[in-house]
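[1] got a structure for you, letters missing:
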């Protein structure tokens, strides 16, 4: 696993963050050191998949990056006629995702697709995962995606949504950010790395509040939804379609 040094040197011009080759090469290290509770989230995605799997169904990983959630789902699927569909708009991520999927044998097929999750058909879905991806979409496109997922889920299907979030209370928001930056420092990131990456993300990652997420899920049709994980300003939620 290559060490993340993407922002270790001073940059004269900090470009908007992109999931390019440089990021893809160090992504496993970057995500482990940057997202609190990431392994717990991935492991729980597998457990939730085992619980909500259905025969003759699709399992979607929207914004799959290197395929960690896809692999977690595949390991826990025993239902007949199942297929995992992993989608990402980064060529660098999809190429590496395909290699990772080939490294592990399974009877459950996984299709890794280069594409825009806003245009991906959601059909006969038992489980849909959006793991730290919705926050990178334009805010005006988020409602429509969640509504399409709801329509594409089978009765009793589940959406697992993980996100960085913000709060309306500036004092609370600043405290959560400070605690998160302490987490990154403890994981070996320098002040320069923290500052430069934050600048790179400012225009491309726009988190919602938890209240906004809850309203969006309700308006899409999910009557059962809840927060199951939170550490600092990172969280994961589930939403279940009525059976």
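    That came through fine. Quick caveat: nothing in here was measured; it's all calculated off a predicted structure.

[2] switch to C-alpha atoms for all contacts and neighbour counts from now on
    Will do.

[3] For the spatially most central residue of the chain, give its distance to residue 81.
    The geometric centre of the chain, computed from its C-alpha atoms, lies nearest to residue 131 (Cα atoms, centre = their mean), at 1.4 Å. Computed as Cα to Cα, to the nearest Å, the residue 131 to residue 81 distance reads 24 Å.

[4] just residue 211 next, same as before
    With the distance defined as Cα to Cα, residue 211 ends up 37 Å from residue 81.

[5] Residue 219 now?
    On the measure of Cα to Cα, residue 219 and residue 81 end up 31 Å apart.

[6] before we move on, what about residue 207?
    From residue 207 over to residue 81 the distance is 36 Å, taken as Cα to Cα.

[7] quick one, which of the two is more surrounded?
    For residue 207 versus residue 81, neighbours defined as other Cα atoms under 10 Å are more numerous around residue 207 (20 against 13).

[8] which residues sit in contact with the more buried one?
    When the contact criterion is Cα atoms under 8 Å, 6 or more residues apart in numbering, the partners of residue 207 are 135, 163, 164, 165, 166.

[9] try this one side by side with the last:
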């Protein structure tokens, strides 16, 4: 099956709106994410392995901001704990529609339910695994701690949160080096200067970045006893936290 190629920003826009997870993005998302995020496949694969290690019987496994369900599917394929269910939540109707079809196409004993919703307004059930894979960065900064606290309050002792994020560095020189390396990565994957520049401008108001240290501090403040950054490439990181 051919994956549609991301060319959303290949032509110049006279008026560039904010980036949104709409029908156009949903159509090309697999190509977009793999050409834009270094190590994305490694992160998703490892998320599945971590979930298989920490999932507890008769609990819920959440994928928050599930998009097309890559992490949801990794949960489904790796879960061996009896009595579990998986819930994927995304605010985008276009993503949710495709996501359920994707996860239904793969075998597995763990039931999966995909729903459209606001993860800040969700009443979380007792859970042992929660995935935030490049999701928190699209939540308003003043509400990020609130969301992590909601998750922590619902999480069983010994439960696992995986938080993957694009981050910024407090030192401006180092931050610029990492930004430049990421742009080189995108050029190597076929994105033009116009595409890189327009997408960056479109994301400016909707994706506000924190430092890795800010993320780690929030996790500790919201009740996670152990916090470990396990992956980093340029300014893309993934951290797991144990309740």
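    Nice, thanks for sending it over. Every value quoted in this text rests on a predicted model; they were computed, and no experiment measured them.

[10] Provide the aligned range in structure 1 for stretch 70-85 of structure 2.
    Under TM-score structural alignment, the counterpart of stretch 70-85 of structure 2 in structure 1 spans residues 68-83.

[11] So which bits of the matching stretch are buried?
    Residues of stretch 68-83 of structure 1 classed as buried under the neighbour-count rule (16 or more other Cα atoms under 10 Å) are 68, 69, 70, 71, 72, 73, 74, 75, 76, 77, 82, 83.

[12] Show me what residue 138 of structure 1 aligns to in structure 2.
    Across the two structures, residue 138 of structure 1 finds its equivalent in residue 140 of structure 2, going by TM-score structural alignment.

[13] quick one, longest helix in structure 1?
    For structure 1, the longest helix by residue count, based on DSSP state H, is helix 170-186.

[14] which strands and helices sit next to it?
    Here helix 170-186 of structure 1 is seen to pack against helix 21-34, helix 191-201 when contacts are counted using 3 or more Cα pairs under 8 Å, 6 or more residues apart in numbering; DSSP states H and E.

[15] With distance to residue 150 of structure 1 and mean neighbour count added, can I get the ones you listed in JSON lines?
    Compiled in JSON lines, those are given as follows (distance: least, Cα to Cα, whole Å; neighbours: other Cα atoms under 10 Å):
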{"stretch": "helix 21-34", "distance to residue 150 of structure 1": "28", "mean neighbour count": "17"}
{"stretch": "helix 191-201", "distance to residue 150 of structure 1": "29", "mean neighbour count": "16"}
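
[16] and residue 126 of structure 1, which of those helices is closest to it?
    For those, proximity to residue 126 of structure 1 was assessed by Cα to Cα; helix 21-34 is nearest, at 26.5 Å.

[17] tilt between that closest one and helix 191-201?
    120 degrees (axes from the mean of the first three to the mean of the last three Cα atoms, to 10 degrees).

[18] so helix 21-34 of structure 1 aligns onto which residues of structure 2?
    With the alignment judged by TM-score structural alignment, the segment of structure 2 matched to helix 21-34 of structure 1 spans residues 23-36.

[19] cool, stretch 94-105 of structure 1 as well?
    When stretch 94-105 of structure 1 is aligned against structure 2 using TM-score structural alignment, it corresponds to residues 96-107.
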